[in-house]
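Novice: have a look at this prediction, sequence included:
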Amino acid sequence: MGDYNRWMNESLYEAASTLPPAVLAEDRGAFFCSLLGTFNHLLVADTIWLQRFAHHPGRFSALEPLLNKPTMSTLDEVLYEDFQQLRQARQGMDEMILAFVKEAKEADYEQLLAYRNTKDIAFQKPFGSLMLHFFNHQTHHRGQVTVLLNQLGVDCGVTDLLVRIGEES
């Protein structure tokens, strides 16, 4: 899923890079208004989840840089107005995600993770299920991005996970 996540993000950022900044920022009636808003939301949500994952009892070294970053409190925070800066931050985040998932062991997914949401409500849930949510959330909002790009006449190409699954005999 980490590989698919990086591949899809790069594909969508590449497709969106063909549009002028004003079009990227234009409110299109999406959950997070614009393409730029939706891309920012994905980076915000990933940061929030990875900061929570950094407190996993297994302690993942790939996530240690996030332990000292301030915690975000809103899901619609705009981290970057500039698309290229946002793209660079996304690439860095995707590399961190890949390093993190390579580091995680089977037993880590079976443990419970205690965390607080953005409203400071405490939860304790199976880490493996939270990882499913983490990747599913990204897919959900990237689906919205593909619709917005399609409405603007931008072809996103193939988006199915199936193309990233290797053939075996």
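Specialist: Structure received.
Novice: please count neighbours and contacts with C-alpha atoms only from this point.
Specialist: OK.
Novice: give me the contact list for the lengthiest helix in the chain.
Specialist: The residue-count maximum for a helix in the chain (DSSP state H) belongs to helix 127-151. The contact list for helix 127-151 (C-alpha atoms under 8 Å, 6 or more residues apart in numbering) reads 1, 5, 9, 12, 15-16, 28, 30, 35, 38, 42, 46, 49, 108-113, 155-156.
Novice: show me those that map onto helices.
Specialist: Checking the contacts of helix 127-151 against DSSP H, those in helices are 5, 9, 12, 15-16, 35, 38, 42, 46, 49, 108-110.
Novice: filter those residues to the buried ones?
Specialist: N5, N9, L12, A15, A16, L35, T38, L42, D46, W49, D108, Y109 (16 or more other C-alpha atoms under 10 Å).
Novice: could you dump those residues into JSON lines and include distance to V163?
Specialist: As requested, those are exported to JSON lines (distance: C-alpha to C-alpha, whole Å):
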{"residue": "N5", "distance to V163": "13"}
{"residue": "N9", "distance to V163": "15"}
{"residue": "L12", "distance to V163": "16"}
{"residue": "A15", "distance to V163": "18"}
{"residue": "A16", "distance to V163": "21"}
{"residue": "L35", "distance to V163": "25"}
{"residue": "T38", "distance to V163": "24"}
{"residue": "L42", "distance to V163": "22"}
{"residue": "D46", "distance to V163": "24"}
{"residue": "W49", "distance to V163": "27"}
{"residue": "D108", "distance to V163": "28"}
{"residue": "Y109", "distance to V163": "25"}
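Novice: pasting the second one now:
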Amino acid sequence: MSQLTQFRLLANYNQWMNQKVYTAAAQLSDAALKQDRGAFFGSILGTLNHLVVADLIWLKRYAACEACADVLAAVVAQDDPTSLDQCLFDDLAQLTDYRQWLDGQILGLLQHLQDSDLTSVLTYRNSKGVTYHKPFASLLTHLFNHQTHHRGQVSTLLSQAGVDVGATDLLLLIDDV
């Protein structure tokens, strides 16, 4: 299995898990979603917003890659987040719609890329203006790892609130051969 095929699997898993998490979150009241639960981003809604903010930041950075610019034009047109804890949407329905759109952008990017694109070096600046030059494939790995990390936190918060997300294993999306 090629590296690009692996990334496409991760993009599909990312979308699948986001759908599961958002469906589970929709079972809670607005107050329960916004309740500070002691997580790094406070609430369930705060953590879900953080994931959207971080994905938006990274996708905008990926657009600097020549192979990604056209496919990510709609992402580049979005306003830049102002902080990692910015609340882009205080309504779960609006956040869900944006999350679905963003997941579509990620899937579109992975369908557009070629294996050779993964060997490029991406130059970007972090929020403090520090410039980095890192392997593009490693930065894609970061995107999916970051999602998994914070979705795990949300899954725990949902469980503590009495909502079961259900099965979350990547194994469920891996074809039997």
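Specialist: Structure's in. What do you need? This structure is a prediction, so every number in the text was calculated from the model and none was measured.
Novice: for the buried ones among the ones in helices among the contacts of helix 127-151 of the first structure, which one is nearest P57 of the first structure?
Specialist: D108 (8.2 Å; C-alpha to C-alpha).
Novice: what does the closest one align to in the second structure?
Specialist: The alignment partner of D108 of the first structure in the second structure, by TM-score structural alignment, is D117.
Novice: over to L67 of the first structure?
Specialist: Using TM-score structural alignment, L67 of the first structure sits opposite V76 in the second structure.
Novice: now the ones in helices among the contacts of helix 127-151 of the first structure in TSV, with distance to H55 of the first structure?
Specialist: Listed next are these as TSV, based on distance: C-alpha to C-alpha, whole Å:
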residue	distance to H55 of the first structure
N5	22
N9	26
L12	30
A15	35
A16	34
L35	31
T38	26
L42	20
D46	15
W49	10
D108	12
Y109	13
E110	15
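Novice: report the separation between L59 of the second structure and C68 of the second structure.
Specialist: Between L59 of the second structure and C68 of the second structure the computed distance is 9 Å (C-alpha to C-alpha, to the nearest Å).
Novice: neighbour-wise, which of those two wins?
Specialist: L59 (23 against 20; other C-alpha atoms under 10 Å).
Novice: does the more buried one touch V75 like I think?
Specialist: Yes - checked against C-alpha atoms under 8 Å, the pair L59 of the second structure and V75 is within contact range at 6.9 Å.
Novice: shared neighbours of these two, anything?
Specialist: With C-alpha under 8 Å, 6+ apart, L59 of the second structure and V75 have no common neighbours.
Novice: how about residues contacting stretch 50-66 of the second structure?
Specialist: Contacts for stretch 50-66 of the second structure (C-alpha under 8 Å, 6+ apart): 41, 68-70, 72-73, 75-76, 80-81, 83-88, 99, 102, 106, 122-124, 143, 147, 150.
Novice: again, but for stretch 86-101 of the second structure
Specialist: By C-alpha under 8 Å, 6+ apart, stretch 86-101 of the second structure touches Q15, N18, Q19, Y22, A26, D30, L45, G46, N49, H50, V52, V53.
Novice: any chance of the residues you listed in a markdown table, plus distance to T156 of the second structure?
Specialist: A markdown table is the format used below for those (distance: C-alpha to C-alpha, whole Å):
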| residue | distance to T156 of the second structure |
| --- | --- |
| Q15 | 19 |
| N18 | 14 |
| Q19 | 16 |
| Y22 | 14 |
| A26 | 15 |
| D30 | 18 |
| L45 | 13 |
| G46 | 14 |
| N49 | 16 |
| H50 | 16 |
| V52 | 19 |
| V53 | 21 |
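Novice: so which pair among those residues is furthest apart in space?
Specialist: Q15 and D30 (23.0 Å).
Novice: between these two, who's got more neighbours?
Specialist: For Q15 of the second structure versus D30, neighbours defined as other C-alpha under 10 Å are more numerous around Q15 (19 against 14).
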